[in-house]
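Q: The following block contains a protein sequence and its predicted model.
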Amino acid sequence: MKIILVAGARPNFMKVAPIIRAIKTRQNNTAIEYRLVHTGQHYDANMSESFFDDLGIPAPDYHLNAGGGSHSEQTAKIMVAFEKVCLDEAPDVVLVVGDVNSTLACSIVAKKLLIKVAHVEAGLRSFDLTMPEEINRMVTDAITDYFFTTEKHGNENLLREGKSDGSIHYVGHVMIDNLLFQHAKVLNTEATSFSNHDLKKSLGNYLFLTLHRPSNVDNEARLLDIVEALNQVAEETPILFPVHPRTRKMLDSFGIRMSERIVQLDPLGYQEALYLWKDALCVFTDSGGLQEETTGLGVPCFTIRDNTERPVTVEEGTNTLIGTTGSNILAAYGGLKKGHVKTGSMPELWDGKAAQRIVDILIDDVIS
């Protein structure tokens, strides 16, 4: 069996890495091989050789260099380049992860070439069609053959959309596989080797922030409201903030200034970020992945969004959906000061073995 694994951005590689490690454990007694494709959807200067070493995987077999342009231009470039890879490699399965444009583009190409599609993180829904990711999720799942879900809500969404029960597999979450793998490495690394060790040590208690979603940062009034609230929070408790390039651009464009107690950092590598947020009093974020990862390590998380496609993190985990207003941010922080903190629990099957389950299911179905 030959599998093509598709990744378009750094977080995708974090999800694919456990699957590659699981494949390698089966290669001694199973006829299985893989090719790793980087579509180049997002350019990332931090994706050096050491990045792949940290993940425990080799560099990609193919780099499509298909980044840049509008959503449509990017999707088209990926499709054209990926079709050539599929024709050359003739895989049995194309496995895509998440909800980026690469997920959608490569699924369409594979399906039209009569290649089976496996979607990791299938069935997640925010029910917000203004989110490009929601369109990518829905279209990908419309043509997927193997649905690998991270939470039971995903199963329910897919069944409601008419997918067959036999094609839906609740396997846990590869992002948690990666988190547990990386967390062990961070704990075994000398703390002084992290670039922000001295900063972290000097701050004592601190909060951790990520903010990049277009609905939050592209709207001047909303971004100003959020920043003014965070500035107030920072007067009491400093905030570490690795600034996304998009957010940096909009802050500068709107002339919005942050408190000096919001320590603005350059974008961080995975282990550097984990080293910081794992010990934060809480995380403020509008990311999808951090909602899950904070639940994985039991760190309180306040999500600056009106909806989430990851409801299990709210129902069982440490995540609280607080909306996008400054007043809600201040209320969440006020509750934190009073000790109103969700402890949460680890969702079922978030045990670091999701990738093994995925590979076993594909082997049993394709080879058997």
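A: Yep, that arrived.
Q: all contacts plus neighbour counts: C-alpha atoms, from now on.
A: Noted.
Q: Can you list the buried residues in stretch 329-348?
A: Ile329, Leu330, Ala332, Tyr333, Val341, Lys342, Gly344, Met346, Pro347 (16 or more other CA atoms under 10 Å).
Q: Now these in CSV, please, with extra columns for secondary structure and distance to Ala31.
A: Shown next, in CSV, are the buried residues of stretch 329-348 (DSSP: H, G, I helix; E, B strand; the rest coil; distance: CA to CA, whole Å):
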residue, secondary structure, distance to Ala31
Ile329, helix, 52
Leu330, helix, 56
Ala332, helix, 52
Tyr333, helix, 53
Val341, coil, 49
Lys342, coil, 46
Gly344, coil, 41
Met346, coil, 34
Pro347, coil, 33
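Q: State the pair within those residues that is farthest apart.
A: Leu330 and Pro347 (28.5 Å; CA to CA).
Q: where exactly do the strands run in the stretch 1-150 of the chain?
A: Here the stretch 1-150 of the chain has its strands, by DSSP state E, counting those that start in this stretch, at 2-7, 33-38, 62-63, 93-97, 116-120, 146-149.
Q: second one coming, line it up with the first:
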Amino acid sequence: MKVATIVGARPQFIKAAAVSRAFLDQSDIEELVVHTGQHFDAGMSDIFFRELGIPKPAAYLDINGGSHGDMTGRMLIALEEYFYKTAPDCVLVYGDTNSTLAGALAAAKMHIPIAHVEAGLRSFNMRMPEEVNRLLTDQISSILFCPTQQALLNLEKEGFTADGRAKVVYSGDVMLDAIQTFSSLALKPSVELPQDFLLATVHRAENTDDLVKLRNLVEGLNLIHSELAPVVLPLHPRTRNAIKDANLSLEVETIDPVGYLEMIWLLQNSGAVLTDSGGLQKEAYFCGKPCITVRDETEWVELVQVRANRLCPVEAETMLSYCTDVFGQKVNPRLDMFGDGRCSAKVVHAISQLQ
């Protein structure tokens, strides 16, 4: 059996690292990793393959930049061509990026079964490109792997389990597998860092492309840095360019993007996390750190319900207040909310049953 795994962005590399290890235990499956190039910066891409032992990509498409439609369209053309050449028996996609949707669409047009890891997540905000991507991918997938019971419930409400249009599997979250596998290998970044710092990441277009929100974010980060604790910010290329174009002054400890092992170290040694990332909300929880999410909604509602995560308006004083409330606190994670740490094996086993 031949499985084409489509990746292109940081969270997908982490998930693929866990599942690819499980593929190695299935001798009758050949995995072909296809890197779309969506994240092309070495600090956002290459380092993950080196650190996590992800198989060398069978194909690198080098597609990045441009609008969502332009990027997705170019990926669709290239992936269709690759599938014609390699004839995979299944296409495996992760999450909710443009790479996810392009891989699913190309496979669906060619009647290739699609396996979607991290299915059923919903923010219920159709202005988010990620929400559009995940909804459409779920609709055309053959196997839907749900990371949480809430994701399973979302699919049930949408009729997936009643009409049998796809096989729905509660697998748990493969990112739990990844952090359990790699947390003992955490690496301190090779830069000087302050003690008792707050870890921040900002990259979503809803924050970086809205000038009012971007100004408020920069003001809030600067305020937290001066009033509460040093802020360490691995600076995403999109955010760096947006801040530069807006001529804003960022007065926190910025560092280059880091690999997964360095990010785990930063999480383990931080006093709290402020982010707009979906994946980092969970990683903070797995590491026992409180999280403030500068978004109006989250697809990981479980973390809000157990008060490990708090949604925060993009307002400077509110950001400072929320971070002050939780800084230095410990979170006791209930990992069973995200599976049993054997999620990747369940994914691979279900895919192997397609034949």
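A: Yep, it's here. What you see is a predicted model; the values in this text were computed from it and never measured.
Q: if we can go back for a sec, could you dump the strands of the stretch 1-150 of the first structure to TSV with mean neighbour count and distance to Pro267 of the first structure?
A: Compiled in TSV, the strands of the stretch 1-150 of the first structure are given as follows (neighbours: other CA atoms under 10 Å; distance: least, CA to CA, whole Å):
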stretch	mean neighbour count	distance to Pro267 of the first structure
strand 2-7	23	19
strand 33-38	20	20
strand 62-63	16	22
strand 93-97	25	22
strand 116-120	25	26
strand 146-149	26	29
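Q: Nearest approach to Arg222 of the first structure belongs to which of these?
A: Using CA to CA, the strands of the stretch 1-150 of the first structure put strand 93-97 closest to Arg222 of the first structure, at 30.6 Å.
Q: Distance to Lys185 of the first structure added to the strands of the stretch 1-150 of the first structure, as TSV?
A: Shown next, in TSV, are the strands of the stretch 1-150 of the first structure (distance: least, CA to CA, whole Å):
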stretch	distance to Lys185 of the first structure
strand 2-7	23
strand 33-38	23
strand 62-63	28
strand 93-97	24
strand 116-120	24
strand 146-149	26
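Q: quick one, which of these is nearest to Val243 of the first structure?
A: Using CA to CA, the nearest of those to Val243 of the first structure is strand 2-7, at 22.7 Å.
Q: Scan the second structure for its longest helix.
A: Longest helix of the second structure, by residue count under DSSP state H: helix 68-86.
Q: In the first structure, point out the residues matching it.
A: Per TM-score structural alignment, the counterpart of helix 68-86 of the second structure in the first structure is residues 71-89.
Q: Alignment lookup: Val232 of the second structure to the first structure.
A: When the first structure is aligned by TM-score structural alignment, Val232 of the second structure is paired with Leu240.
Q: Hmm, I typed the wrong one, I wanted Asn269 of the second structure.
A: Per TM-score structural alignment, Asn269 of the second structure is aligned with Asp279.
Q: That match looks like it's in a strand, true?
A: No - under the criterion used here (DSSP: H, G, I helix; E, B strand; the rest coil), Asp279 of the first structure is coil, not part of a strand.
Q: show me what contacts it?
A: Val299 (CA atoms under 8 Å, 6 or more residues apart in numbering).
Q: next one: the one 4 residues further on
A: Under the criterion of CA under 8 Å, 6+ apart, the neighbours of Val283 of the first structure are Leu207, Phe208, Leu209, Trp277, Thr294, Val299, Pro300, Cys301, Phe302.
Q: Isn't the first one up against Cys282?
A: Yes - between Leu207 of the first structure and Cys282 there is a contact under CA atoms under 8 Å: 5.4 Å.
Q: between the two, which one's more packed in?
A: Cys282 (25 against 22; other CA atoms under 10 Å).
Q: what's the distance between the nearest residue to the more buried one once chain neighbours are set aside and Thr325 of the first structure?
A: Using CA to CA, 6 or more residues apart in numbering and skipping the chain neighbours, the partner closest in space to Cys282 of the first structure is Pro300 (4.8 Å). In this view, Pro300 of the first structure and Thr325 of the first structure are 19 Å apart by CA to CA, to the nearest Å.
Q: which one of these two has more residues nearby?
A: Each of Pro300 of the first structure and Thr325 has its neighbours counted (other CA under 10 Å); Pro300 has more, 25 against 19.
Q: Aligned to the more buried one, what sits in the second structure?
A: In the second structure, Pro300 of the first structure lands on Pro290 (TM-score structural alignment).
Q: Same question for His42 of the first structure.
A: Checking TM-score structural alignment: His42 of the first structure goes with His39.
Q: Next, count neighbours for its match.
A: His39 of the second structure has 20 nearby residues by other CA under 10 Å.
Q: Next up, the contacts around it.
A: Gly8, Ala9, Arg10, Ser45, Asn64 are the contacts of His39 of the second structure under CA under 8 Å, 6+ apart.
Q: Surely the fourth one touches Pro11?
A: No - under the criterion of CA under 8 Å, Ser45 of the second structure is not in contact with Pro11, lying 10.1 Å apart.
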